[in-house]
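1. sequence-free structure coming up:
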């Protein structure tokens, strides 16, 4: 029986402890997994990594792992952050041509709301 391709718990081949997809030990989580638990890395260094083969490219994909014991709670979402986020989203929804709130994020490809994009004659 052979070892999985990315099995390197000592970090000799890849420089940091490396595990294949879904084989990381307990106590290590990715940023997304920490966030789902209400935690953040909190400035700690990367403890290990998970590597897997990608069908899209030749290079393997990598996701960094952090220790759950050293993770800190997520900072609370303040009223000032909420206001800033609302203002940024309003800017992304406001059409530069007609100036109204479209109610959705404007497509970057068009740069305007859909009614304004439809009224512009198509250049062949």
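-> All right, it came through fine. Because the structure is predicted, anything quoted here is derived from the model rather than measured.

2. from here on, contacts and neighbour counts on C-alpha atoms
-> Will do.

3. just checking, next helix/strand downstream of the longest helix anywhere in the chain?
-> The residue-count maximum for a helix in the chain (DSSP state H) belongs to helix 79-93. Next along the chain after helix 79-93, taking DSSP states H and E as the criterion, comes helix 114-119.

4. can you pull the buried residues of that following helix?
-> For helix 114-119, burial by neighbour count (16 or more other CA atoms under 10 Å) applies to no residue.

5. hmm, who's touching the longest helix of the chain?
-> 101, 102, 103, 104, 105, 106 (CA atoms under 8 Å, 6 or more residues apart in numbering).

6. would you mind giving these as JSON lines with neighbour count and distance to residue 95 added?
-> Output for the contacts of helix 79-93, formatted as JSON lines (neighbours: other CA atoms under 10 Å; distance: CA to CA, whole Å):
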{"residue": "101", "neighbour count": "16", "distance to residue 95": "7"}
{"residue": "102", "neighbour count": "17", "distance to residue 95": "7"}
{"residue": "103", "neighbour count": "12", "distance to residue 95": "10"}
{"residue": "104", "neighbour count": "12", "distance to residue 95": "10"}
{"residue": "105", "neighbour count": "16", "distance to residue 95": "9"}
{"residue": "106", "neighbour count": "19", "distance to residue 95": "7"}
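
7. before we go on, here's another structure to hold up against the first:
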């Protein structure tokens, strides 16, 4: 086993407090938040089960792992929540000066669309 891998191999958690594995060395049944999300799952309130450590730019890096069998399905937004999100996104694209709906989000620093901010006609 390479020295780098051996430095992060602690499956019992004696050295780091959590079971620790090297990069791509975690056993099946564990996943990061990003991997859970890709599978349509979420941690669901479970504690961190293990961690993956590796040497990165600026020092040692860590990614926390959760047990896949304890993960819950991702929650989906209700129709009312989706409608509220759509309404809020529409408001971000509507100019407060000329009331035109733009294809881009209105910059908050300007408070109006780019045409109105330049002083031109929309």
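-> Now that the structure is in, tell me what you want to look at. Everything numeric here is computed off the predicted structure, so don't read it as measured data.

8. need the TM-score between these chains.
-> Scored by TM-score structural alignment, normalised by the length of structure 2, the superposition of the two chains gives a TM-score of 0.75; 118 aligned residues with a CA RMSD of 2.5 Å.

9. circling back: once aligned to structure 2, how far is the longest helix of structure 1 on average?
-> On the superposed models, the aligned residues of structure 2 are on average 1.7 Å from helix 79-93 of structure 1, with distances taken as mean CA distance after the TM-score superposition for structure 1.

10. which parts of that helix are buried?
-> Per 16+ other CA under 10 Å, helix 79-93 of structure 1 contains these buried residues: 90, 92, 93.

11. please identify the helix or strand for the residue nearest in space to the middle of structure 1.
-> The centroid of structure 1 falls nearest to residue 32 when counting by CA atoms, centre = their mean (7.7 Å). Residue 32 of structure 1 belongs to helix 31-36 when assigned by DSSP H and E.

12. that helix corresponds to what range in structure 2?
-> Counting by TM-score structural alignment, helix 31-36 of structure 1 lines up with residues 33-38 of structure 2.

13. elements contacting the longest strand along structure 2?
-> When structure 2 is parsed with DSSP state E, its longest strand is strand 59-67. Strand 59-67 of structure 2 sits against strand 30-31, helix 33-38, strand 50-56, with contacts defined as 3 or more CA pairs under 8 Å, 6 or more residues apart in numbering; DSSP states H and E.

14. who touches the following helix or strand past the second one?
-> Right, helix 33-38 of structure 2. Once the chain leaves helix 33-38 of structure 2, the next helix or strand it forms, by DSSP H and E, is strand 41-42. By CA under 8 Å, 6+ apart, the residues outside strand 41-42 of structure 2 that reach it are 33, 36, 71, 72, 73, 74.

15. quick check: ChimeraX command selecting the buried ones in these.
-> Buried subset of the contacts of strand 41-42 of structure 2, written as a ChimeraX selection, criterion 16+ other CA under 10 Å:
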select :36,71
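
16. a markdown table for the contacts of strand 41-42 of structure 2, including distance to residue 59 of structure 2?
-> Listed next are these as a markdown table, based on distance: CA to CA, whole Å:
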| residue | distance to residue 59 of structure 2 |
| --- | --- |
| 33 | 22 |
| 36 | 26 |
| 71 | 30 |
| 72 | 33 |
| 73 | 34 |
| 74 | 33 |
